[in-house]
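In: quick one, what's the 3D model for this:
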Amino acid sequence: MQNEPLSNSSEILEHEVSRWIKESVSRLEGGRAKFCSVNSLRFLGWANEIFATSPIVASFCALNATEEAVAAFISAAKKHGHKQFAKQVNLHDHQSKALISVFAQRCTRTAKQGRLAIALSSERDKLVFRVLDKNGYRYGPLHLSSFRIHPDNEEADNSQIALGSMPPIEDLEAEVRRVAEARNDLLYATNTGVQTGFKSPEASLLRETQLSLGLIWATVDMYMNPDQDRPFINQVLEGMASLGTNGKHEK
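Out: Just a heads-up that it's a prediction; the model follows:
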């Protein structure tokens, strides 16, 4: 099972888990979720291909890949049981999409701290997980329904993967502002000169690649398992909706 960090985006994209995610996009029904997933993968590929030549352009492609993956995730959520709150995420607003990606990144960080490992099942029909708990390792099929938001002092049951407490909305807002500023700093010239890109472009590309693939997996999981209970997603989307981001909400 893969729980060791991969060193670059090429390794991530070629890993068997990533290949399964990419191949599974074909299972999505025609529509925004599928087309945004396909476009996200296209931009990830371009980011990886041109990184050596132009890290700035590659970073932009990677950021766009994440935004498209967010759009795919929200589109799937609207269709598969989470419309009440998903429809309040404005897919034409960068801050709304950044909010989802910021929370997804926090979840990823928490899962890594809990030593979550992911692999392709022996039947190659789904992903499976291994997570460390007080009694050793637990194993199971990986689905969005596996995740639960728990206070840090509580432990999930044997079928769940705990993600800790929901972060304060104010913290998420502040992080979204930082993401928006970083995006603008990457793209736009100022009165004092042109931008030179992220301080750590390799780490940025790695992060966006992981986020995009994770969000595409979540999209696929909702389509492949439409009847599963996913309270974790409702909690996240309800928190996002409570921020009241600017712009008209898409119905």
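
In: okay, CA-based contacts and neighbour counts for the rest of this
Out: OK.

In: which helix or strand contains L41?
Out: Per DSSP states H and E: L41 is located in helix 32-50.

In: one more, please, to line up against the first structure:
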Amino acid sequence: MPATHDNTNEVNGVDPRHIAIIMDGNGRWAQKRLMPRIMGHYAGVKAVRKIVEYCAQKNIEVLSLFAFSSENWRRPKDEVSLLMELFMTTLQAEVDTLDKNNIRLRIIGDKSAFPEKLQEKIRLGEAQTQNNTGLTLVIAANYGGRWDITQAVAKIAAAVEKGELAAQAITEQLIDENLVTANLPEPDLFIRSGGEERISNFLLWQLAYTEFYFTDKLWPDFDRNQLEHAIKSFKSRQRRFGHTGEQMVGIKNA
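Out: As a prediction, this is how the structure comes out:
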């Protein structure tokens, strides 16, 4: 069952600026229909289109989707190969549509592990949409939260080693600025479909004060109604950020 609140009063009352989603359940969706797992991933792409369209219409600033984790290389080779092919064809098919709808594409993760042809498609897609001012669509591909923190720390350590930065000058803000999500607001709402209730190494640093929403719906069946329900749950919660509830009421009324 979704991790929702029964309180229908909109305590928070505003839409999330940044929604992050783990799109889980494609393979199980296909297996339930006696189809190959890859058919679930194709159905999942259709669900992505609907959610991106909805977020753009709702003026959500950022939508981050976990498409392929650094751990997904452990899957059967045939499935990984088909996923890479699907990623390539989807990029080719969708970039023009994103551009026409003023959506900026941003791919985060260790892209060096991808075939050069796919890396080039990523570069071209990001370049084509970089000046768009609507929704920012973030696709996490070959991404892991631990990898992200590690690469940020490595960059900072290199600066210290070169004498460009004092160790005492390292702050949370500096680490944040060296993550691959630099310049993006932290996620307000995290959604995971498919019935699992874990974050699976996704945006570990960035999810510190994010509201979580879990649903049993498999990703291909996750539609705008499901997203509206998640947003309604988010808006019913009081976000305290370390304050008491009474303090947050005072801050809101100030």
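
In: what does the TM-score come to for these two?
Out: Scored against TM-score structural alignment, normalised by the length of structure 1, the superposed chains reach a TM-score of 0.25; 102 aligned residues with a CA RMSD of 5.5 Å.

In: contact partners of whichever strand or helix holds S18 of structure 1?
Out: Assigning secondary structure by DSSP H and E places S18 of structure 1 in helix 16-24. Contact with helix 16-24 of structure 1 is made by 12-13, 41, 118-120, 127, 213, 216-217, 220, as judged by CA atoms under 8 Å, 6 or more residues apart in numbering.

In: just the buried subset of the residues you listed, please.
Out: For these, a burial check counting by 16 or more other CA atoms under 10 Å picks out 12-13, 41, 118-120, 127, 213, 216-217, 220.

In: dump these to JSON lines, plus distance to R19 of structure 1.
Out: Listed next are those as JSON lines, based on distance: CA to CA, whole Å:
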{"residue": "I12", "distance to R19 of structure 1": "9"}
{"residue": "L13", "distance to R19 of structure 1": "7"}
{"residue": "L41", "distance to R19 of structure 1": "11"}
{"residue": "I118", "distance to R19 of structure 1": "13"}
{"residue": "A119", "distance to R19 of structure 1": "11"}
{"residue": "L120", "distance to R19 of structure 1": "10"}
{"residue": "L127", "distance to R19 of structure 1": "11"}
{"residue": "L213", "distance to R19 of structure 1": "10"}
{"residue": "I216", "distance to R19 of structure 1": "12"}
{"residue": "W217", "distance to R19 of structure 1": "11"}
{"residue": "V220", "distance to R19 of structure 1": "13"}
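
In: these into TSV, with extra columns for distance to E170 of structure 1 and secondary structure?
Out: TSV is the format used below for these (distance: CA to CA, whole Å; DSSP: H, G, I helix; E, B strand; the rest coil):
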residue	distance to E170 of structure 1	secondary structure
I12	32	helix
L13	33	helix
L41	31	helix
I118	31	strand
A119	35	strand
L120	37	strand
L127	34	strand
L213	27	helix
I216	27	helix
W217	28	helix
V220	30	helix
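
In: and the helix or strand hosting A174 of structure 1, what's buried?
Out: Secondary structure assignment for A174 of structure 1, by DSSP H and E: helix 169-187. Buried residues in helix 169-187 of structure 1, defined by neighbour count with 16+ other CA under 10 Å: 172-173, 175-176, 179-180, 183, 185-187.

In: now stretch 77-95 of structure 2
Out: Buried, per 16+ other CA under 10 Å, within stretch 77-95 of structure 2: 79-80, 83, 86-88, 91, 95.

In: list just the nearest of the residues you listed to E53 of structure 2.
Out: V95 (13.5 Å; CA to CA).

In: for the closest one, give me its contacts.
Out: 105, 125, 128-129.

In: pull the most distant pair out of those residues.
Out: Top of the distance list for those (CA to CA): L105 and Q128, 8.6 Å.

In: those two: which has the busier surroundings?
Out: L105 (23 against 16; other CA atoms under 10 Å).

In: ok, the more buried one - contacts?
Out: If you count contacts by CA under 8 Å, 6+ apart, L105 of structure 2 has them with 95, 98, 125-126, 129-130, 136-139.

In: quick one on the thing from earlier: in JSON lines: the contacts of V95 of structure 2, plus secondary structure.
Out: Listed next are the contacts of V95 of structure 2 as JSON lines, based on DSSP: H, G, I helix; E, B strand; the rest coil:
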{"residue": "L105", "secondary structure": "strand"}
{"residue": "G125", "secondary structure": "helix"}
{"residue": "Q128", "secondary structure": "helix"}
{"residue": "T129", "secondary structure": "helix"}
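
In: now, which of those residues sits nearest R146 of structure 2?
Out: L105 (22.9 Å).

In: follow-up on the earlier one: in strands only, show me the contacts of L105 of structure 2.
Out: Of the positions in these, 136-139 sit in strands, assigned by DSSP state E.

In: show me where structure 2 has helices.
Out: 26-32, 37-57, 77-100, 116-129, 145-161, 172-177, 224-235, 245-253 (DSSP state H).

In: angle of the third one against helix 116-129?
Out: Between the axis of helix 77-100 of structure 2 and that of helix 116-129 there is an angle of 20 degrees, by axes from the mean of the first three to the mean of the last three CA atoms, to 10 degrees.

In: let me know the angle separating helix 77-100 of structure 2 from helix 37-57.
Out: Here helix 77-100 of structure 2 runs at an angle of 20 degrees relative to helix 37-57 (the same axes, to 10 degrees).
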